[in-house]
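Enquirer: 3D model of this:
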Amino acid sequence: MPPLADSPSAHPPLPRPFRLDGRVALVTGAGRGLGFEMAKSLASAGASVVINGRHAGRLEAAAAALAAETGRVVDTAPFDVADPDAGRAAIAAIAQRHGRLDILVNNVGARDRRPLKDFAPGEIASLIATDLVGPMLLAREAAEHMTAHRHGRLITVTSIAGQVANRHDPVYTAAKAGLTGLMRALAVDYARAGITSNAIAPGMFATETNAGLVADAAFSAFVDVRVPLGRWGRPHEIGAAAVFLASDEASFVNGHVLTVDGGQTVRM
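Expert: Prediction:
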């Protein structure tokens, strides 16, 4: 006797939420820090992950660590995101090897805290090339492959520096604000191809890059006052944001900045 129409056994089981099985992801700047943590979360959710960075040795060590922690093979793609030809070749190689590219996490960011008057024009151009132009071109290349499958997730890691500014940080702030604008433009341009474009804006996280500030008692006291949660972000706390935006559960989220800052940007 077949099950009644309204009985649980009459319906197929729902897929596990926030799973990325069968998806292929490229995470730039993933040799350490927040990029590493996002790559780990994506792999743990079932994605086939490729990590990028400029230093092949560091990437291989990171891939081994990710494999040990997630039980999944993680590929590496060492290249400089500021090199358009290298980025184009890397994305083509990923698509050829895996048959597709579903998720791009544009995470690389260089920072140079100095007053604008202290920058030579070439130094400004170099930072903008890494922080804004490189991600723009990678998104363009990735979207071409995503369009063929009518599915894709472009995830841009900006910063709360794209929303609020500190003294002596003009080039980075301008680039991150530019990335926010780029993300919104791509959300409009690629939506009909089944591609969403969103951003993650991290606040102050206790990463290797910020180790000196974390160890500075005076600065950590400032964090305690400025961040409503009263602490630094822990690197693993960024991963779920990437998984959500990459997942089918975020299929109608497009053109959004997901701020992960413990409430810092909403405090007076």
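
Enquirer: contacts and neighbour counts: CA atoms only from here.
Expert: Fine.

Enquirer: For this structure, which segments are assigned as strands?
Expert: Remark: strands of the chain, listed N- to C-terminal, are 24-27, 48-53, 75-78, 103-106, 152-157, 195-202, 257-260; assignment by DSSP state E.

Enquirer: Kindly provide the distance from residue 35 to residue 217.
Expert: Counting by C-alpha to C-alpha, to the nearest Å, the gap from residue 35 to residue 217 is 26 Å.

Enquirer: that older thread, among the strands of the chain, which comes closest to residue 141?
Expert: Residue 141 sits nearest to strand 103-106 of all the strands of the chain, at 10.1 Å, using C-alpha to C-alpha.

Enquirer: Sequence B follows; please return its structure for comparison with A:
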Amino acid sequence: MKRTEFGRLALDDSALIAAGEKEAVLDFTVEDTPPSIFINLIVPDEKAEDFAAVASLPPGFSLAKVRIIESDPVERFWLSVNVYRVSGLTTGLRTEWSTYVDDGSGVPRFMILRARASEGSLDPIGPLAPPEPFTHLVDPAGVIRTDIRKTVVQNGATVLTPNNMFSSTVALPEVADRQYVLPTRQWVTANDFIYWRNGVNDRIFHNSTSHSPQLISVDLGDVTLQDNTEWAPFVDPIPGHVLVYLDKIKFKIGPWWNITQPDGRVDPTTLASLQALKKTLYGGLTSVSAVQVLSGNEEPLV
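Expert: Down below sits the predicted model:
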């Protein structure tokens, strides 16, 4: 009975999503192996204007200061590098370079400046981003090693080069030496809407894994960085902090939310080009999920 009833509801929902009459809300899990890391780099006030120019924020957006963890003494401008392994809406390793912006509401929000996906992804900038492999693992000594190389496009294909783009090592402390920290409400709230550089946003629905996580700050003496991104000249070379999530983070994501819930932040050309694609992509994904619910292989989302 459960499979039949909720499978039917899921099929009905997928039809509405394909028609643009309902929002897709999908599982998104940040896995704990290897751990997710946040390398939070301070953008000094005197460099913020130049950083914003290089970041190419869309019209109507400006940089916003936030406190990330409760022990942060003041709000700052930041560039956050988040590296993690994901399952759900997409799979594989991802790196996101994000800053924090005011979208005109007065509430700071995440804005992804660049995303890199080892197995490709469905991002509203691409929107079909090709795979760009990189390394993110924990070695036998308990060191999280991340190695991201630059890529070039050759004959229409993305090709890895030997040139470093961003790399880091983060040595995990012994259990007795872990420094647990709390994210600020402001930082968690900033993640309610995640913007892309064309003004498109994803809407996030959290649970306790986001606002009450097993989160540690690693001693900066146990961290090394090599940063050759275009943003390196605008951030302090020593991070404000390096955070490691020890558990999974599970939430729901409403992708490309303001494409079918227009808010005036996406230009008409981009809006028109993504509306039909969103219906096709996410109508198809949710119909596959509905079949899984009918067969008893997936739990319904209601």
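
Enquirer: How close are the two chains, by TM-score?
Expert: Comparison of the two superposed chains (TM-score structural alignment, normalised by the length of the first structure) gives a TM-score of 0.26, and 123 aligned residues with a C-alpha RMSD of 6.5 Å.

Enquirer: Could you give the number of residues near the residue lying closest to residue 146 of the first structure once chain neighbours are set aside?
Expert: Leaving out its chain neighbours, the residue that sits closest to residue 146 of the first structure by C-alpha to C-alpha, 6 or more residues apart in numbering is residue 152, at 5.2 Å. Other residues lying near residue 152 of the first structure total 31 when counted by other C-alpha atoms under 10 Å.

Enquirer: again with residue 217 of the first structure
Expert: By the other C-alpha under 10 Å criterion, the neighbourhood of residue 217 of the first structure contains 11 residues.

Enquirer: picking up where we left off before, between the strands of the first structure, which one is closest to residue 90 of the first structure.
Expert: Nearest to residue 90 of the first structure, of the strands of the first structure and by C-alpha to C-alpha, is strand 75-78 at 6.6 Å.

Enquirer: by contact count, what packs against the closest one?
Expert: Under the contact criterion of 3 or more C-alpha pairs under 8 Å, 6 or more residues apart in numbering; DSSP states H and E, strand 75-78 of the first structure touches strand 48-53, helix 56-70.

Enquirer: got a list of contacts for it?
Expert: Among residues not part of strand 75-78 of the first structure, those counted as contacts by C-alpha atoms under 8 Å, 6 or more residues apart in numbering are 49-56, 59-60, 63, 90.

Enquirer: Please pick the buried ones from these.
Expert: Buried subset of the contacts of strand 75-78 of the first structure (neighbour count, 16 or more other C-alpha atoms under 10 Å): 49-54, 59-60, 63, 90.

Enquirer: Go through those residues and say which is closest to residue 142 of the first structure.
Expert: Taking C-alpha to C-alpha as the measure, residue 142 of the first structure lies nearest residue 90 of those, at 10.2 Å.

Enquirer: Spatially, which residue comes closest to that closest one, not counting chain neighbours?
Expert: residue 77 (6.6 Å).

Enquirer: The one you found: neighbour count?
Expert: Using other C-alpha under 10 Å, residue 77 of the first structure has 23 neighbouring residues.

Enquirer: Distance of it relative to residue 97 of the first structure?
Expert: Counting by C-alpha to C-alpha, the gap between residue 77 of the first structure and residue 97 of the first structure amounts to 12 Å.

Enquirer: can you tell me which residues contact residue 225 of the second structure?
Expert: Residue 225 of the second structure neighbours (C-alpha under 8 Å, 6+ apart): 166-169.

Enquirer: Next, give me the two most distant ones among those residues.
Expert: Every pair of the contacts of residue 225 of the second structure checked by C-alpha to C-alpha; the farthest is 166 and 169, at 10.7 Å.

Enquirer: Point me to the helix or strand that includes residue 110 of the second structure.
Expert: strand 108-117 (DSSP states H and E).

Enquirer: Which strands or helices does that strand pack on?
Expert: Applying 3+ C-alpha pairs under 8 Å, 6+ apart, one finds that strand 108-117 of the second structure contacts strand 92-102, helix 185-190, strand 193-196.

Enquirer: rerun that using 10 Å as the cut-off
Expert: Based on contacts counted as 3 or more C-alpha pairs under 10 Å, 6 or more residues apart in numbering; DSSP states H and E, the elements that strand 108-117 of the second structure packs against are helix 48-55, strand 62-63, strand 77-88, strand 92-102, strand 128-129, helix 185-190, strand 193-196, strand 201-205.

Enquirer: List the buried residues for it?
Expert: Neighbour-count burial for strand 108-117 of the second structure [16+ other C-alpha under 10 Å]: 108-113, 115-117.

Enquirer: want to throw these into a markdown table with distance to residue 159 of the second structure?
Expert: Compiled in a markdown table, those are given as follows (distance: C-alpha to C-alpha, whole Å):
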| residue | distance to residue 159 of the second structure |
| --- | --- |
| 108 | 36 |
| 109 | 33 |
| 110 | 29 |
| 111 | 26 |
| 112 | 23 |
| 113 | 21 |
| 115 | 16 |
| 116 | 13 |
| 117 | 14 |
